[in-house]
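S.K.: Only the shape, not the letters, is given here:
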């Protein structure tokens, strides 16, 4: 999986986008990357509901005002997902880190007897 900057990518035809992505992946990972099993892309910059990417930047004060509600537990439910990550939000790494955070919160809750 890779992300490309919409400003320099979305305007190209699908075949040209595929060519460019495969070319760069081949440069990074060698000849096996030249023959992907499958290829799909999505032009985030053209999406009506998420312009600019899968993790668009919220407006001023949105994160500091409402961000805590993305991960605040509700009863026994704890939230995890890339959007709740402290670091690298919007990435697979952010998703993993948020899962580890939620697991630690749950473990602390069990260990304290607050279940």
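M.R.: It's in. Bear in mind the structure is a predicted one, so any value in this text is a computation, not a measurement. Residues are numbered from 1 along each chain as shown.

S.K.: When you work out contacts or count neighbours from here on, use the C-alpha atoms and nothing else.
M.R.: Fine.

S.K.: So for the helix or strand containing residue 24, what gets flagged as buried?
M.R.: Counting by DSSP states H and E, the element that carries residue 24 is helix 14-29. For helix 14-29, burial by neighbour count (16 or more other C-alpha atoms under 10 Å) applies to 17, 21-22, 25-26.

S.K.: Can you lay out those as CSV showing distance to residue 95?
M.R.: Written out in CSV, the entries for the buried residues of helix 14-29 read as follows (distance: C-alpha to C-alpha, whole Å):
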residue, distance to residue 95
17, 27
21, 24
22, 26
25, 23
26, 26
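
S.K.: quick check, nearest of those to residue 98?
M.R.: The shortest distance between residue 98 and any of the buried residues of helix 14-29, using C-alpha to C-alpha, involves residue 25 and amounts to 27.8 Å.

S.K.: take the one below as the second:
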């Protein structure tokens, strides 16, 4: 309760500041907070993009493996709609060509 009644007890320099200085300092702090939030969002976005690339590569590898198994055992295990989606311009099933992006 004492901290609520004397909020500047731990920050005596705030007692010396005028209202205008306090407002300016609050604006600076808000700006710093906004910049930190922006940086954190950008880091999180980069992580998501990286993970999405990894998952895409895993999916393409699984499709390539399924295609190899189909060919080897003369099976049809890949769903038709997925097969159509992964067909390249020459009519070949090629998920690697269709989806794999070069890594920077």
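M.R.: Everything's here; your move. Here the structure is a predicted model, which is why all the values come from computation and not from measurement.

S.K.: TM-score for the pair, please.
M.R.: The TM-score (TM-score structural alignment, normalised by the length of structure 2) is 0.27; 37 aligned residues with a C-alpha RMSD of 3.5 Å.

S.K.: rewinding a little: identify, from the buried residues of helix 14-29 of structure 1, the entry nearest to residue 101 of structure 1.
M.R.: Ranked by distance to residue 101 of structure 1 (C-alpha to C-alpha), those are led by residue 25 at 31.7 Å.

S.K.: measure that closest one to residue 110 of structure 1 for me?
M.R.: Relative to residue 110 of structure 1, residue 25 of structure 1 is positioned 44 Å away (C-alpha to C-alpha, to the nearest Å).

S.K.: likewise residue 24 of structure 1?
M.R.: Relative to residue 110 of structure 1, residue 24 of structure 1 is positioned 47 Å away (C-alpha to C-alpha).

S.K.: and if you look at residue 93 of structure 1?
M.R.: Counting by C-alpha to C-alpha, the separation of residue 93 of structure 1 from residue 110 of structure 1 is 26 Å.

S.K.: Which residue of structure 2 lies farthest from its centroid?
M.R.: residue 16 (44.3 Å; C-alpha atoms, centre = their mean).

S.K.: List the residues that contact it.
M.R.: Remark: with contacts taken as C-alpha atoms under 8 Å, 6 or more residues apart in numbering, residue 16 of structure 2 is in contact with nothing.

S.K.: What residues of the longest helix seen in structure 1 count as buried?
M.R.: Ordering each helix of structure 1 by length in residues (DSSP state H) puts helix 92-112 first. Of the residues in helix 92-112 of structure 1, those buried under the neighbour-count criterion (16+ other C-alpha under 10 Å) are 94-95, 97-99, 101-102, 106.

S.K.: Mind putting those into CSV with distance to residue 64 of structure 1?
M.R.: What follows is these, written out as CSV (distance: C-alpha to C-alpha, whole Å):
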residue, distance to residue 64 of structure 1
94, 18
95, 20
97, 20
98, 18
99, 21
101, 19
102, 20
106, 24
